[in-house]
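**Q** sequence first, then the predicted structure, then my questions.
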Amino acid sequence: FFDPLVAFMISEPIVVAVLEGENAVENYRLLMGATKPEERKLGTIRKMFGLGYCENSVHGSDSETSAKREIAYFFTPSEIV
């Protein structure tokens, strides 16, 4: 799982964004859709753009704790508006 995921993630440029709002993590996870291709529902980002299990087109944190850690990988506090 890990090697194909890394290969995919470094194959093209990526866009990193920080979303803010009430229940942002939960709401974005619903919009993203399931990781497993067979569980993806119509209208979700992964159903529309995902190519497979690893090439699922989008990542979203699974909790506020994870979100804080992942945001710190890409942004300094002064960059978050």
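**A** Looks like it came in fine.
**Q** can we go C-alpha only for contacts and neighbour counts from here?
**A** Will do.
**Q** any idea how far stretch 57-76 is from the chain center?
**A** On the basis of CA atoms, centre = their mean, to the nearest Å, stretch 57-76 is displaced by 8 Å from the centre of the chain it belongs to.
**Q** list the contacts of it.
**A** Contacting residues not belonging to stretch 57-76 are listed as Val16, Val18, Val25, Glu26, Tyr28, Arg29, Met32, Ile45, Arg46, Phe49, Gly50, Leu51 [CA atoms under 8 Å, 6 or more residues apart in numbering].
**Q** where's the third one, which helix or strand?
**A** Going back to what we said before, that points to Val25. Val25 belongs to helix 24-32 when assigned by DSSP states H and E.
**Q** what is that helix packed up against?
**A** helix 45-49 (3 or more CA pairs under 8 Å, 6 or more residues apart in numbering; DSSP states H and E).
**Q** try this one next to it:
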Amino acid sequence: MTEEQTLMLIKPDGVKNGHIGDVISRIEHRNYEITAMKMVQATESQLREHYAALVDKPFFPKTLKYMQSGPIIALIIKGTNVIAAIREMSGATVPSQARSGTLRGDFAREWPDGTIRNLVHTSDSPESAQREIGIWF
């Protein structure tokens, strides 16, 4: 097995609600290495590149507004099978479907207007990780 790296974004709701430490602690408790971290205010250009497959979807304007509603934390995380492990640690994309004990199950929620505040983004493949790291670092 070889080590790989992945990108995680702690989204504006995670930053605003004080969950940066919770996320980092869970990564460190699993003995993964955070090799880079920075706080950024996402630009529309970065978000359009990051979510390129979604820009034509009717919900994209809400996603854009949400992701620009405050700062985000971008992390590069390194370790063996890190992509699968970080995705499992994060939980299901829809918070109400995320198991208790996952980041989204414990800290994320859905709103009455249908907006999902799901705390984190995680890369889904080595190719996505490299592309996304290039956008944020």
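**A** Arrived safely. Because the structure is a prediction, the values reported are computed rather than measured.
**Q** ok so, going back, buried subset of the contacts of stretch 57-76 of structure 1?
**A** Burial by neighbour count, judged by 16 or more other CA atoms under 10 Å, picks out Val25, Tyr28, Arg29, Met32, Ile45, Arg46, Gly50 from the contacts of stretch 57-76 of structure 1.
**Q** the fifth one -> structure 2?
**A** For Ile45 of structure 1, the aligned position in structure 2 is Leu103, judged by TM-score structural alignment.
**Q** hang on, its match packs against Gly91?
**A** Yes. Shown here, Leu103 of structure 2 and Gly91 form a contact pair, counting by CA atoms under 8 Å, at 6.3 Å.
**Q** just want the most central residue of structure 1.
**A** Closest to where the C-alpha atoms of structure 1 average out (CA atoms, centre = their mean) is His59, at 1.2 Å.
**Q** strands of structure 2, start to end?
**A** 3-10, 33-40, 72-80, 109-110, 116-117, 120-122 (DSSP state E).
**Q** which part of structure 1 lines up with the second one?
**A** Under the alignment (TM-score structural alignment), strand 33-40 of structure 2 falls on nothing in structure 1.
**Q** likewise for the third one?
**A** Strand 72-80 of structure 2 corresponds to residues 14-22 of structure 1 when matched by TM-score structural alignment.
**Q** how close does the residue mapped onto Gly91 of structure 2 from structure 1 sit to Met48 of structure 1?
**A** Alignment note (TM-score structural alignment): Gly91 of structure 2 maps to Gly33 of structure 1. Using CA to CA, to the nearest Å, we find Gly33 of structure 1 at a distance of 10 Å from Met48 of structure 1.
**Q** in structure 2, what residue corresponds to Lys68 of structure 1?
**A** Lys68 of structure 1 maps onto Gln130 in structure 2, by TM-score structural alignment.
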